[in-house]
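Colleague: got a sequence here, can you model it:
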Amino acid sequence: MFDRRSLLRTGSAATLGAIALTAVAGGTDLATAAANNPDLLGDPSQDPSEQYPFPKRLTHQERLHLKRFDELDFVVYSGQQWSRLGESHSDTIRVHWPDGHYTDGIDRHIEDLKAQFVWAPDTRISQHPIRIAKDNLTAVTGVSRGTFSRPMPDGQGGFIQPTGQKFAINMVTVGLWNKRGVMDEEFLFWDAQTFMQQIGVG
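Modeller: This is a model prediction of the structure:
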């Protein structure tokens, strides 16, 4: 038997697979396995105060990538310090969004990020429950929090009026880093349906 919570922090590429196999071997799904086993992580979005350590046995390069990603989410993104986005993103960054479309270039990405703060100016990320790094690849989970407090552009010239409801969405970012220590490609994942339900428009 292994310590699943410890495994999550080792940076092993097999970590998530090991957890999934344990659930399958026990004849249950991951949600049930987590509910029945205190060693598994619960829902990080429900506990904003919990902090999570870096995995062990990282190379210098892997640790640098993860530290830079922490700075990106906790300081640059949450503080809307857009002039610093080049510390973690290449000028030609390709960003893949949850709906399947992608954009090219840091300037376009900054505009997309700014748009999130128009209707939820208190948006922030302050937790990275799982950090995985292997060579030039990182996979990091986070919790995006905020409040739908201002009108949201609907993309057709109109606005969706704010509901005042708060959101706390679990998300994953996968990054491909180059030799200069910035990402050339970024993949963003979150559950859009849950997000829309939380802000009261889904």
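Colleague: please make it C-alpha for all contacts and neighbour counts, starting now.
Modeller: OK.
Colleague: and the contacts of the helix or strand harbouring Thr103?
Modeller: For Thr103, the host element (DSSP states H and E) is strand 102-104. The contact list for strand 102-104 (CA atoms under 8 Å, 6 or more residues apart in numbering) reads 92-96, 109.
Colleague: which of those residues fall within helices?
Modeller: Among these, the ones falling in helices (DSSP state H) are His109.
Colleague: a markdown table for the contacts of strand 102-104, including neighbour count?
Modeller: Shown next, in a markdown table, are these (neighbours: other CA atoms under 10 Å):
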| residue | neighbour count |
| --- | --- |
| Thr92 | 16 |
| Ile93 | 22 |
| Arg94 | 21 |
| Val95 | 22 |
| His96 | 18 |
| His109 | 21 |
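Colleague: just flag the most distant two among the contacts of strand 102-104.
Modeller: Thr92 and His96 (13.0 Å; CA to CA).
Colleague: what ranges does this structure have for its helices?
Modeller: Ranges of helices in the chain, per DSSP H, are 4-8, 15-25, 30-36, 60-71, 106-119, 192-198.
Colleague: returning to what we had before: what's the closest of the contacts of strand 102-104 to Asp73?
Modeller: His109 (14.2 Å).
Colleague: quick check: that closest one touching His96?
Modeller: No. Under the criterion of CA atoms under 8 Å, His109 is not in contact with His96, lying 10.3 Å apart.
Colleague: and which of the contacts of strand 102-104 is nearest Gly181?
Modeller: Distances from Gly181 to the contacts of strand 102-104, taken as CA to CA, are shortest for Ile93 (12.7 Å).
Colleague: so that closest one versus His109, what's the distance?
Modeller: Using CA to CA, to the nearest Å, Ile93 is found at 8 Å from His109.
Colleague: cool, and Glu185?
Modeller: Going from Glu185 to His109 by CA to CA gives 11 Å.
Colleague: tell me, what's touching the two both at once?
Modeller: Val95.
Colleague: and Asp154, which of the helices of the chain is closest to it?
Modeller: Short answer: helix 106-119, nearest of those by CA to CA, at 10.8 Å.
Colleague: before we go on, could you also do this sequence so I can check it against the first one:
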Amino acid sequence: MIDRRSLIRSGSAAGFGALALAAVNSGTELAYGSTTDGPTSGFGSGQPGYPANLSPQERRQLRIFDELDFEVFTGQKWDRLGESHARNIRVHHPDGHFTDGIDKHIEDLAWFFLWAPDTRILEHPLRVATNQLTAVTSVMKGTFTKPMPNGKGGFIKPTGKAYEILMATVGIWNRHNTMDEEYLFWDNQSFNAQIGLD
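Modeller: Okay, the predicted model is just below:
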């Protein structure tokens, strides 16, 4: 049996690919195609449905994650982040660093809106769920129209360029249906190039 946590912790594309293959090989269906049990209008309408073989817990976790991106993140409703994230969540970022705690995670998420106020996630092209593990791909979009804090007390001048990146989030859920760990994957080189920072 594949140790999913060690694959995710490696942070590599190969590890993530192996995770997806393991999910498929274990009988977990990829969540795309039409079903009548997918998200409805209000948020995520037009999204692929959920696979028929999910347990009630797996279905609940995917629904929570849909609402997290479509409503909470896109709407900057940071007071609701605790609906999907444990207070002491550890978040692993694409550059290899990690943060601990929901307050730091909110600060990191809000950073996108400082320089790209139109940041949004409205699509989940692919969803996988098995037991306490979910993997969801998202399309994040925005436009670099405001000064970007550079982390050194200064700012990077806006370029006016739009970005659209495919990202993946792997979540490890606890018995309270919140994530204890979250792994974020996207191509930083493509992201920086799109907003004019290459």
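Colleague: could you dump the helices of structure 1 to JSON lines with distance to Ser149 of structure 1?
Modeller: Below are the helices of structure 1 laid out as JSON lines (distance: least, CA to CA, whole Å):
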{"stretch": "helix 4-8", "distance to Ser149 of structure 1": "35"}
{"stretch": "helix 15-25", "distance to Ser149 of structure 1": "36"}
{"stretch": "helix 30-36", "distance to Ser149 of structure 1": "32"}
{"stretch": "helix 60-71", "distance to Ser149 of structure 1": "26"}
{"stretch": "helix 106-119", "distance to Ser149 of structure 1": "6"}
{"stretch": "helix 192-198", "distance to Ser149 of structure 1": "13"}
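Colleague: map Ala116 of structure 2 across to structure 1 for me.
Modeller: The equivalent of Ala116 of structure 2 in structure 1 is Ala120 (alignment by TM-score structural alignment).
Colleague: got a list of what its match touches?
Modeller: By CA under 8 Å, 6+ apart, the contact list for Ala120 of structure 1 reads 146-150.
Colleague: want to throw the residues you listed into a markdown table with neighbour count and distance to Gln165 of structure 1?
Modeller: A markdown table is the format used below for these (neighbours: other CA atoms under 10 Å; distance: CA to CA, whole Å):
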| residue | neighbour count | distance to Gln165 of structure 1 |
| --- | --- | --- |
| Gly146 | 21 | 9 |
| Thr147 | 20 | 6 |
| Phe148 | 23 | 6 |
| Ser149 | 18 | 7 |
| Arg150 | 17 | 11 |
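Colleague: and the residues you listed, which is closest to Ile199 of structure 1?
Modeller: Phe148 (6.1 Å).
Colleague: I'd assumed Trp119 was in contact with the closest one.
Modeller: Yes. Taking CA under 8 Å as the definition, Phe148 of structure 1 is a contact partner of Trp119 at 5.9 Å.
Colleague: nearest to Ile160 of structure 1 among the helices of structure 1 would be which one?
Modeller: That would be helix 106-119 among those, by CA to CA, at 9.3 Å.
Colleague: pretty sure Arg157 of structure 2 sits against Pro147.
Modeller: Just so we're on the same page, residue 157 of structure 2 is Lys rather than Arg. Yes. Under the criterion of CA under 8 Å, Lys157 of structure 2 makes contact with Pro147 at 5.1 Å.
Colleague: what residue is smack in the middle of structure 2?
Modeller: Thr169 (3.8 Å; CA atoms, centre = their mean).
Colleague: for it, which non-adjacent residue is spatially closest?
Modeller: Once flanking residues are discounted, Thr169 of structure 2 sits nearest to Leu184: 4.8 Å by CA to CA, 6 or more residues apart in numbering.
Colleague: and that neighbour, what pairs with it in structure 1?
Modeller: Checking TM-score structural alignment: Leu184 of structure 2 goes with Leu188.
Colleague: hmm, back to that, quick one: contacts for the residue in structure 1 that the residue nearest to the centre of structure 2 lines up against?
Modeller: In structure 1, the residue matched to Thr169 of structure 2 (TM-score structural alignment) is Thr173. The neighbourhood of Thr173 of structure 1, defined by CA under 8 Å, 6+ apart, consists of 138-142, 186-189.
Colleague: and if you look at Leu16 of structure 1?
Modeller: With contact set as CA under 8 Å, 6+ apart, Leu16 of structure 1 has these partners: Leu8.
Colleague: please pull up the equivalent of Asp69 of structure 2 in structure 1.
Modeller: So, by TM-score structural alignment, Asp69 of structure 2 is matched to Asp73.
Colleague: state the distance from its match to His109 of structure 1.
Modeller: 14 Å.
Colleague: on that earlier part again, out of the contacts of strand 102-104 of structure 1, which comes closest to Ala23 of structure 1?
Modeller: Proximity of the contacts of strand 102-104 of structure 1 to Ala23 of structure 1 (CA to CA) peaks at His96, which lies at 29.9 Å.
Colleague: the closest one reaches Asp184, doesn't it?
Modeller: No. Checked against CA under 8 Å, the pair His96 of structure 1 and Asp184 is beyond contact range at 11.4 Å.
Colleague: structure 1: matching residues for stretch 142-155 of structure 2?
Modeller: Using TM-score structural alignment, stretch 142-155 of structure 2 pairs with 146-159 in structure 1.
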